[in-house]
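Enquirer: sequence and predicted model, in that order:
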Amino acid sequence: MELVRGLHNLRPHHRGCVATIGNFDGVHAGHQTILKRLSRHAERLGLPGCVVIFEPQPREYFAPQSAPPRLTRLRDKLALLEEQGVDRVLCLAFNRRLRELSADEFIRQVLIDGLGVKHLDVGDDFRFGCDRAGDFALLRERGQDNGFTVASADTVAENGERVSSTRVRQVLAEGDFAQAERLLGRPFSITGRVLHGQKLGRRLGAPTANVQLKRISAPLNGVYRVSVQLDGVRQLGVANIGSRPTVDGDGRAHLEVHLLDFNGDLYGRRITVVFHEKLRDERKFDSLDELQAAIKADFATARAQWAAELNK
């Protein structure tokens, strides 16, 4: 899969494609249906399939502190898009210049002059351009004038509810990981590099891997039963994701993972943490002794639940 960062990096050989546009946060089952349809159109026309995304996502640009927490970082999103058979990704920097493009300027610069789109799949509620003035009807009208077709991406439903990134965040917040897996088409996980932290967990008798999140907030908060694949072996563990209120955290989300029966060195490694069950909410304790007691109780609960699950 080819990644093109910005309109300025498009070259003549990039012209002529089938495209879709969106955030694709989580690359969930609804997105996967859109991408399969994109691949079918691309194969039929003998053209590459291109996904247009924005970085940062528009709501992160306008209101970074209140934007929804990401399900996937850019790096992970790109890997998931590649798994779905996408040929090319055009990643546009969402900045003042892009925000101020009129809807017609966006169509001209991105879709016509930039990508030479022959077919476009978007949701019928898709809005774009300055002040979100552009809509599906305008795309169809301009497509008829400029030789490309536009189709509405079908909504995918699960148990009568639309599959969306918002819905995935909702079920994750509720701790319903089985439902999240159905919506995503895979277990929910977070991937990041293990960094050196405060070493507080080691002093409390519970050494943790401090996993880099690279985001202001996360879609989860609390203590969870988790697993990590290391060198082909599934390691069982417990993770805390939150602001670490007992130790005067910085207000940002942190992910700390303790593997129950592992003594190796993880520093510098990229690991994928798979979330299986919520054990409790994150809370502020009055002392480190109380925190240490709670951590020991979390470990005991996780061990019992892992044992019950593995012995089924």
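Expert: Cool, got the structure.
Enquirer: going forward, measure contacts and count neighbours with C-alpha atoms only.
Expert: OK.
Enquirer: and the top helix by length along the chain, what does it pack against?
Expert: In the chain, assigned by DSSP state H, the helix with the most residues is helix 288-310. Applying 3 or more CA pairs under 8 Å, 6 or more residues apart in numbering; DSSP states H and E, one finds that helix 288-310 makes contact with strand 233-242, strand 270-280.
Enquirer: this is the comparison structure:
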Amino acid sequence: MHRLTSDHPIPAPFRNGVVALGNFDGFHLGHQAVVARARAIARAEGRPLIVATFDPHPVRYFRPDAPPFRLTTLDQRERLFAAAGADAMLVFGFDAALAAVSARSFITDWLGTRVGAACIVTGADFTFGAGKSGNAALLADPAVMATIRSEAVGPVTDAAGPISSSRIRVALQSGDPQEAARLLTRPFTIEAVVQHGDKIGRTIGYPTANMDMGKYLRPAYGIYAVRGHLPDGRVLDGVANLGIRPQFTPPKELLEPHFFNFGGDLYGQRIEVALIAHLRPEARFDGLDALVAQMDRDSAAARRILATIS
């Protein structure tokens, strides 16, 4: 798996490829359908499969003050694309120059000349180009596409309608990580470097790995049953507080997983923590004894839930 960027020439082995094009934040069931169709074409024709994404997300460029909304980092997307069969990930750096490119120029100059794409596959609702003037209809216009073919993949739907990143965000903000996981086909997972903290948890028998939420969407604050993935491949069950720690001052927004039966040092390591189930909202307790008693109950509840999930 190779990571390519739009500011460098595309290496020869990846030209004349099939490009799955989209934002692909979250890489949910609908995104997976787009890449699966592109993969089928690439394999049938013996071409490389490139999954192209944008960074930063166009919304972040046009609305820099928007609250955090990302579901995946570039590193996470790269791993997801590789697992879906991509030969390379192409990152379009979204800046003022790209924002000003017309839809036709993006097709002919960027996808055609720069990338050397033979075929483009998008979702049916994908838009691109200055003013969002490009869409699946433009990609299907022979006068515009010249030697590049295209396909548009319709939405993947369920009883509630089309599956989308917006629905996943709503589920997470509503404290329903199970619904988000169903739409993503995996739990929503936060990846970050473990930081040094106040070390209060270790004094009450609950040492935690402090993680900054960065640009991730903020799910509902509260206590979660979680599953951690360490760089060495170990998988750890645990319970975590996600929020501002109302028991302590000053407020500090963190994800703080406590892993069961684990006493190792994680400082400075980049780990992943998957949110499995939301147990309760954050709360303030009348002293540390009451807090620890509730943490004992939370841990027991998390263990019961995680024991049922492989």
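Expert: Great, that's in hand. As the structure is a prediction and not an experimental result, all values here were calculated from the model.
Enquirer: tell me which stretches of the stretch 51-200 of structure 2 form strands.
Expert: All strands of the stretch 51-200 of structure 2, identified by DSSP state E, counting those that start in this stretch, fall at 88-93, 119-123, 149-153, 157-158, 161-162, 189-193.
Enquirer: how about the helices of structure 1, start to end?
Expert: 29-45, 58-62, 74-83, 96-99, 103-106, 136-146, 165-173, 177-184, 200-203, 288-310.
Enquirer: do you know which of those helices lies nearest L3 of structure 1?
Expert: Closest approach to L3 of structure 1 among these is made by helix 74-83 (8.4 Å; CA to CA).
Enquirer: average offset of that closest one relative to structure 2?
Expert: Once the two are superposed, helix 74-83 of structure 1 sits an average of 0.8 Å from its aligned residues in structure 2 (mean CA distance after the TM-score superposition for structure 1).
Enquirer: about what we covered before: need the helices of structure 1 in TSV with distance to D281 of structure 1 and mean neighbour count, can you?
Expert: As requested, the helices of structure 1 are exported to TSV (distance: least, CA to CA, whole Å; neighbours: other CA atoms under 10 Å):
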stretch	distance to D281 of structure 1	mean neighbour count
helix 29-45	28	19
helix 58-62	26	15
helix 74-83	26	16
helix 96-99	38	13
helix 103-106	44	18
helix 136-146	42	16
helix 165-173	11	18
helix 177-184	15	20
helix 200-203	18	13
helix 288-310	11	14
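Enquirer: can you redo those as TSV, where the extra columns are distance to Q235 of structure 1?
Expert: Output for the helices of structure 1, formatted as TSV (distance: least, CA to CA, whole Å):
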stretch	distance to Q235 of structure 1
helix 29-45	27
helix 58-62	34
helix 74-83	21
helix 96-99	45
helix 103-106	48
helix 136-146	48
helix 165-173	22
helix 177-184	19
helix 200-203	18
helix 288-310	11
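Enquirer: out of these, the one nearest V233 of structure 1 is which?
Expert: helix 288-310 (14.9 Å).
Enquirer: measure how the closest one sits relative to strand 233-242, angle-wise.
Expert: Angle, helix 288-310 of structure 1 to strand 233-242, by axes from the mean of the first three to the mean of the last three CA atoms, to 10 degrees: 140 degrees.
Enquirer: which residues are contacting helix 288-310 of structure 1?
Expert: By CA atoms under 8 Å, 6 or more residues apart in numbering, the residues outside helix 288-310 of structure 1 that reach it are 204-206, 223, 225, 236-238, 246, 260, 279, 285.
Enquirer: out of the residues you listed, which is most surrounded?
Expert: Among the contacts of helix 288-310 of structure 1, V238 has the most neighbours (other CA atoms under 10 Å), with 27 neighbours.
Enquirer: that one is in contact with V273, isn't it?
Expert: No - using CA atoms under 8 Å, V238 of structure 1 and V273 do not qualify as a contacting pair, with a distance of 9.8 Å.
Enquirer: what touches both of those two?
Expert: With CA under 8 Å, 6+ apart as the test, V238 of structure 1 and V273 both reach 226-227.
Enquirer: quick check, central residue of structure 1?
Expert: Centroid-nearest residue in structure 1: T72, 1.7 Å away (criterion: CA atoms, centre = their mean).
Enquirer: contact partners for it?
Expert: 25-26, 190.
Enquirer: for Y216 of structure 2, same thing?
Expert: Counting by CA under 8 Å, 6+ apart, Y216 of structure 2 makes contact with 68-72, 190.
Enquirer: quick one: closest of the helices and strands packed on helix 288-310 of structure 1 to L213 of structure 1.
Expert: Nearest to L213 of structure 1, of all those, is strand 233-242, at 9.9 Å by CA to CA.
Enquirer: what angle sits between the closest one and strand 270-280?
Expert: Using the same axes, to 10 degrees, strand 233-242 of structure 1 lies at 60 degrees relative to strand 270-280.
Enquirer: packing partners for strand 233-242 of structure 1?
Expert: strand 222-230, strand 254-259, helix 288-310.
Enquirer: kindly reformat the ones you listed as TSV containing distance to R99 of structure 1.
Expert: TSV is the format used below for those (distance: least, CA to CA, whole Å):
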stretch	distance to R99 of structure 1
strand 222-230	36
strand 254-259	31
helix 288-310	46
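Enquirer: which one of these lies closest to G114 of structure 1?
Expert: G114 of structure 1 lies closest, by CA to CA, to one member of these: strand 254-259, at 39.3 Å.
Enquirer: which stretch of structure 2 lines up against the closest one?
Expert: Matched against structure 2 by TM-score structural alignment, strand 254-259 of structure 1 falls on residues 254-259.
Enquirer: how far apart are that stretch and its match in structure 1?
Expert: Here the mean offset of stretch 254-259 of structure 2 against structure 1 after fitting is 1.4 Å, by mean CA distance after the TM-score superposition for structure 1.
Enquirer: off-centre distance for that stretch?
Expert: 19 Å (CA atoms, centre = their mean, to the nearest Å).
Enquirer: swap in stretch 290-308 of structure 1?
Expert: 29 Å.
Enquirer: how far apart are that stretch and its match in structure 2?
Expert: Mean deviation of stretch 290-308 of structure 1 relative to structure 2 after superposition (mean CA distance after the TM-score superposition for structure 1): 3.5 Å.
Enquirer: got the contact list for stretch 89-107 of structure 1?
Expert: With CA under 8 Å, 6+ apart, stretch 89-107 of structure 1 has contacts from 1-7, 50-58, 61, 78, 128-130, 132-134, 139, 142.
Enquirer: so how far is that stretch off the chain centroid?
Expert: Worked out by CA atoms, centre = their mean, stretch 89-107 of structure 1 lies 22 Å from the chain centre.
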